[in-house]
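3D, please:
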Amino acid sequence: MVSGCLTDFHLYIEGGRPAWQWFRELLGVVPPENQVQKFAVNCTWFQETFGECPDRADEETIRRFARAYIMMLLGTQLFADKSGNRIHIRWLPYVARLEEMGRYSWGSAALAWLYRCMCRVANRHVVKLAGPLQLLQSWIFWRFPTFRPTGYDEISWPLASRWKFLKEREIHKQPLRNTRRALWNNNGKLSKEYCIKMQHNYWKNHCTNLKGGSMMSDDKFEKKYLVNATSKNSHDEPKKSQPILEFIKDGMDTFRQFSRLYAFFSFISSGLSSSLLAVDNLSNISPKMFLIGFLQFLIPNCIMFQYIVGVNQLADIEIDKINKPYLPLASGKYSLRNAIIIVASSLLMGFGSAWVLGSRPMFWCLVISTMLMTAYSVNLPLLRWKRSTILATLSLASSMTIGQHIAPFLHMKTVLKKALNYPRSLVFTVVVVSLFYTVISLAKDIPDIEGDKAAGHKTLAIHLGPRRVFWFCISLLQMTYGIAIIMGALSPILWSKIFTVVTHFIMSIILWYRANSVDLSNNDSLQSFYMAIFVFLSVENFLVLFVR
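Have a look, this model is predicted:
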């Protein structure tokens, strides 16, 4: 019942009466709108409103304060989420009847919630762990004595309560640091020998020989356990080349995070699609010439793409520490100096290679696209357009449309020495991808509300809330597929008509199914859907080739 409330909240709270009406009846007050996010109330409002029960309060007032305290305990301790500062009103059905709260299995529910949170954090894109972490820490200290701080060996109940006294004592941290350093040496792989040695003193003091009641001697301990461990695992020593391989692997993974490859692959598919649109007749074109022309477009634009994502991360370091702490700059994997070198080198190499290749249409499209994205990111007077929803959407959508679609089309026309014309498929592509990029501009702010608020950005997600913006984005995408279906139906070529209508109808169904699977209260789910939009865009880059 309790664990079900965590996931099926609406079934329990909205079946009888409006949620906030029930909130007023049970707690005597309703929080102001600026203190509410969906069905969660800011913890600071709870603390200010119910921080101290007034003297000589009547029984009903005491019950209201008790309900508020229990909700704070459940929302911030036992069933805490990653926000750390909001309390969900899903607990109203339980605090409504205080006398019945002892009938629920709170321990089982808290354990199930912790398992669920630990399962989620195993995803490589998740960097924050929620749940009753103080209980998890207490369990670690209880089950792994080596990690215990000094002064933790005293028995008291409940076990977690022992931690609160440590701040009052003088804690010697150096032995614990030495233990950690030794345990995680050799590139973070546990040394089995050292683990056994570190447990030696613990077992020596706590384990007795059942037969004779005497302590096991050091010689017997080492002979029975330590020698066996070293002999059995001598062949498991890591190769000398392993640290180098790990270093290379970590470096490549860090650069992948810095480069935002999920958008990079969509960029390649966009350039290839628009380059193919410039070819009037495939039978009259040399594959070698087309490949060379596409590579000429790809090289400077890939380099410049690295500049665009890099300068955005340089300008958003403080925001990313809140929204995306796993990124190299926010996490400290890249220093500011190294990031500046990468960004500046990408800018110079991108413009330089585009100029050397001699394609003037591509060069000037690259200049316009780069200027728009620089104005979008950098924090200078009259710039930093991402603080405004309208300017952010216009600059991002215009830059991507010019750089990833118009530029490769014009460049390929120049390479192939063909007369410049604007086919129906190009017009269709520009309209469709502009709507896609508008959605990307709006959807990227939905998981980033917390950091954008701290930075003072006035995004649409902050003004309207994540749910409204999310479904507005879905509506725009469905409208995009609707436009594609109409364009396909108007095509004079039968095969193009059938293919365009059927494929876009299927894509609209897939989009609707995917959108309904998104948990709007979970930033990881929202971020996953945001990345999925680039997959839909890549598929659309393929489909537009068949519009006639």
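
from now on I want contacts and neighbour counts done on CA atoms only, so please keep to that.
Will do.

what is the neighbour count of R24?
By the measure other C-alpha atoms under 10 Å, the count of residues near R24 is 12.

what's downstream of the longest helix seen in the chain, the next helix or strand?
If you go by DSSP state H, the chain has its longest helix at helix 287-315. Per DSSP states H and E, helix 287-315 leads on to helix 317-323 as the next helix or strand towards the C-terminus.

so which bits of that next one are buried?
Buried positions in helix 317-323, judged by neighbour count with 16 or more other C-alpha atoms under 10 Å: 317-323.

what helices or strands is it leaning on?
helix 328-331, helix 449-455 (3 or more C-alpha pairs under 8 Å, 6 or more residues apart in numbering; DSSP states H and E).

my guess is T146 contacts K197. True?
No: contact criterion C-alpha atoms under 8 Å: T146 and K197 do not qualify, at 10.3 Å.

the more surrounded of those two?
Applying other C-alpha under 10 Å to T146 and K197 shows that T146 carries more neighbours, namely 20 against 14.

contacts only, for the more buried one.
When contacts are counted by C-alpha atoms under 8 Å, 6 or more residues apart in numbering, T146 touches 179, 198-199.

one more to put side by side:
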Amino acid sequence: MGEGGTAAGMGQLAGFGSAALIWTFDLRYDLISALVERWRPVTHIFHLSCGECTNTLEDVALQLGLPIDGNAVTVVSSISRPTRLCYDLLGRSPSEGKFTILRFSWLEANFEYLPITATELEVMQAARAYIMHLIGGVLMPDSHGSEVYLMYLPLLSNLHNTRSYSWGSAVLAMLYRELCRTTDPSTVDIGGCLILLQSWALYRMPFLASISHQSYIFPFVNR
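Predicted coordinates for the structure are as follows:
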């Protein structure tokens, strides 16, 4: 999304400034596939030839710049009045009925450009859309990668308070969950913050950076 520096600045205020810088990142699916095969769900640890290791909150803070202390990111699974919530926090709604997700195509169509004459309210609304796109597209994407769950939006109602939540913990928890789910051989996709997984592996094990892409393919890489 391209809401402009003002909305991005509000994202910085909310604690997502560093994470917003990683939009473009080439994923090495051969590396991710190999890591998945070496993940042990019981212990949440990678068993590698060089030893055992895993992602930690320190890695999340270092790689993504997200807050790792503070309130837990707790969400409700069902929002009783989604339309009202969207009008209140985004100024518009994708539907007048019941819905649980916001599609990226809708967010981009409605918030891609922020006019120079935008009011403070419109800047706040665009900033929320910007962060929602970032959450669903980079930090906590599902396996579809084209939408974000509406349940995160209430946490953005007061952007000055948003950074008080431990977003880093939520991102790491979802990555763990997706790694555990994907160890099932029948799984054909994976969600979670793969950028974090890859950057962690290359940072902690720099020798991997010099290894060329291999032909090894795990089913979920076929998107």
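
overlay them and tell me the TM-score.
For this chain pair, the superposition-based TM-score is 0.61 by TM-score structural alignment, normalised by the length of the second structure; 151 aligned residues with a C-alpha RMSD of 2.8 Å.

Provide the aligned range in the first structure for stretch 136-148 of the second structure.
On the basis of TM-score structural alignment, stretch 136-148 of the second structure is assigned to residues 75-87 in the first structure.

what residues sit buried inside the matching stretch?
Applying 16+ other C-alpha under 10 Å to stretch 75-87 of the first structure flags 75-81, 86-87 as buried.

which members of those residues are the farthest-apart pair?
Across the buried residues of stretch 75-87 of the first structure, the longest distance by C-alpha to C-alpha is 13.3 Å; it joins L78 and R86.

ok, average deviation of stretch 107-115 of the first structure from the second structure?
Stretch 107-115 of the first structure: mean distance to aligned residues in the second structure after superposition is 0.8 Å, counting by mean C-alpha distance after the TM-score superposition for the first structure.

ok now that stretch, how far from the chain's centre?
Relative to the mean C-alpha coordinate of its chain, stretch 107-115 of the first structure is positioned 24 Å out (C-alpha atoms, centre = their mean, to the nearest Å).

and the residue most central in space within the second structure, how far is that from W167 of the second structure?
Centroid-nearest residue in the second structure: L139, 1.3 Å away (criterion: C-alpha atoms, centre = their mean). With distances taken as C-alpha to C-alpha, to the nearest Å, L139 of the second structure is found 9 Å from W167 of the second structure.

contacts only, for the counterpart of I190 of the second structure in the first structure.
Aligned counterpart of I190 of the second structure in the first structure: L129 (TM-score structural alignment). The neighbours of L129 of the first structure, taking C-alpha under 8 Å, 6+ apart as the test, are 82, 117-118, 121.

now these in JSON lines, please, with extra columns for distance to W364 of the first structure and secondary structure.
JSON lines is the format used below for the contacts of L129 of the first structure (distance: C-alpha to C-alpha, whole Å; DSSP: H, G, I helix; E, B strand; the rest coil):
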{"residue": "K82", "distance to W364 of the first structure": "45", "secondary structure": "coil"}
{"residue": "C117", "distance to W364 of the first structure": "49", "secondary structure": "helix"}
{"residue": "M118", "distance to W364 of the first structure": "50", "secondary structure": "helix"}
{"residue": "V121", "distance to W364 of the first structure": "45", "secondary structure": "helix"}
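
pick out whichever of those sits closest to C473 of the first structure.
K82 (25.1 Å).

surely that closest one touches L133?
No: counting by C-alpha under 8 Å, K82 of the first structure sits too far from L133 to count as a contact (11.1 Å).

in the second structure, what residue sits furthest out from the centroid?
What lies farthest from the middle of the second structure is T117; by C-alpha atoms, centre = their mean that is 30.2 Å.

that one matches what in the first structure?
Using TM-score structural alignment, T117 of the second structure lines up with R56 in the first structure.

its match in helix, strand or coil?
With DSSP: H, G, I helix; E, B strand; the rest coil as the basis, R56 of the first structure sits in coil.

now I87 of the first structure
At I87 of the first structure, secondary structure determined by three-state DSSP is strand.

which residues touch it?
40-43, 71-72, 75-76.

so which of these is the most crowded?
Ranked by neighbour count (other C-alpha under 10 Å), the contacts of I87 of the first structure have G75 at the top, with 24 neighbours.

what sits closest to it if chain neighbours are left out?
I87 (5.0 Å; C-alpha to C-alpha, 6 or more residues apart in numbering).

could you do V60 of the second structure as well?
Distances taken as C-alpha to C-alpha, 6+ apart put G168 closest to V60 of the second structure, at 5.9 Å, once the chain neighbours are dropped.

noted, bye for now.
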